[in-house]
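Q: What follows is a predicted structure for the sequence shown.
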Amino acid sequence: MNSRQQPRWTQTWLGGVRSAGIDLGYPGERLGLPEEGSGAVAGNGRRIAAIVIDWVICTWAIAKGFFGVDPAQQAWVPLVVFGVTTFLLTATMGMTFGMRLLGIRVATLDGGSPGLVAAAARTVLLCLAVPALIWDRDQRGLHDRAANTVVVRM
């Protein structure tokens, strides 16, 4: 066979399934979400920037400013503050400070706000870090899959 007729086997695993000619659609298509605009799946850049903003707020403004804790010596205090603020804000408003600044929010798959149980499950897994680093093709981390939520644009 000619290499022009069929991709080389190295192209399929090095370039991913899209280079093999498999179309998986856009992120969120399987969930019934729009491709662009409000309600579309938020990109990873916004999500990472939001968590960095939240971590800085929890580490320096809250842990150090209010509690006087040096984050370098007691690293568990900022993590607890991060977990509590993330849980409370996600459960009540559907977004954290960083998410609000970047125009994204946490939603259930039917478009509503996550409740207490979903916010608690999502926050615990987010604080463990590893589940948040494993995404599916809809850009949902394991913490979102466990809580039955998705991060969408506002």
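A: Nice, I can see it.

Q: CA atoms for contacts and neighbours, from now on please.
A: Will do.

Q: and the closest residue to Val17 other than its chain neighbours, which of the three is it?
A: Nearest residue to Val17, sequence neighbours excluded (CA to CA, 6 or more residues apart in numbering): Asp23, at 7.8 Å. Classification of Asp23 using DSSP: H, G, I helix; E, B strand; the rest coil returns coil.

Q: ok, structure two:
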Amino acid sequence: MSKQPRWTQTWIGGTRAAGVDLGRPGERLGLPAEGAGSIAGFGRRLAAIMIDWLICTWAIAQGLLHAGPRSGAWVGLGVFALENVLLVGTLGSTFGMRLLGVRVAALGGGRPPFGAVLLRTLLLCLAVPALIWDRDQRGLHDRAAGTVVLRT
């Protein structure tokens, strides 16, 4: 009798638990395994977005713009969106990304086009698309925009 995995193993424990090798993140995209140009890990991405959120909500929205507690969250989200569109669209990374050594790139290389940056930012502000990832560690916002977050 062959050692075929049970069909429940592929959806309960994931495909890796069933013995299916999906490869490393970024392999399908032709990216290196480590170092510059490789897929940025979850920890770096999470820390970068936390830094950006703190800068946008506390320092800018509440500190400079004096947004009150009721409107502060919405003003902070607007500043966060503006920061992402302007900085990712021109430099390829936000303040937090730059501090942690990650950048947003188009799948074909280089900076993503402005329309892709707008779409990515809109979906990032909705939060849920950014929390659903594929095996290359790209959120739905990156997949929709045709972008990937890489280490610098």
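A: Structure's in. What do you need? It should be emphasised that the depicted structure is a prediction, and the values quoted were computed from it without experimental measurement.

Q: Mind checking the TM-score on these two?
A: Here the TM-score for the pair of chains, by TM-score structural alignment, normalised by the length of the second structure, is 0.93; 151 aligned residues with a CA RMSD of 1.5 Å.

Q: And the residue nearest to Val17 of the first structure, what's its match in the second structure?
A: Aligned by TM-score structural alignment, Asp23 of the first structure pairs with Asp21 of the second structure.

Q: now swap in Gly83 of the first structure and tell me
A: Per TM-score structural alignment, the equivalent position to Gly83 of the first structure in the second structure is Ala81.

Q: my guess is Ala17 of the second structure meets Trp7, correct?
A: No. Counting by CA atoms under 8 Å, Ala17 of the second structure does not reach Trp7; the two are 11.3 Å apart.

Q: quick one, which of these two is more surrounded?
A: Neighbours were counted for Ala17 of the second structure and for Trp7 using other CA atoms under 10 Å; Ala17 has more, 13 against 10.

Q: That one looks like it's in a strand, true?
A: No. According to three-state DSSP, Ala17 of the second structure belongs to no strand; its state is coil.

Q: That one: what's it in contact with?
A: Applying CA atoms under 8 Å, 6 or more residues apart in numbering, we find Ala17 of the second structure in contact with Gln9, Thr10.

Q: And Arg103 of the second structure, how far from Thr8 of the second structure?
A: According to CA to CA, to the nearest Å, Arg103 of the second structure and Thr8 of the second structure sit 38 Å apart.

Q: Secondary structure class of the residue in the second structure that Lys64 of the first structure lines up against, three-state.
A: Here Lys64 of the first structure is matched to Gln62 in the second structure, going by TM-score structural alignment. Judged by three-state DSSP, the three-state class of Gln62 of the second structure is helix.
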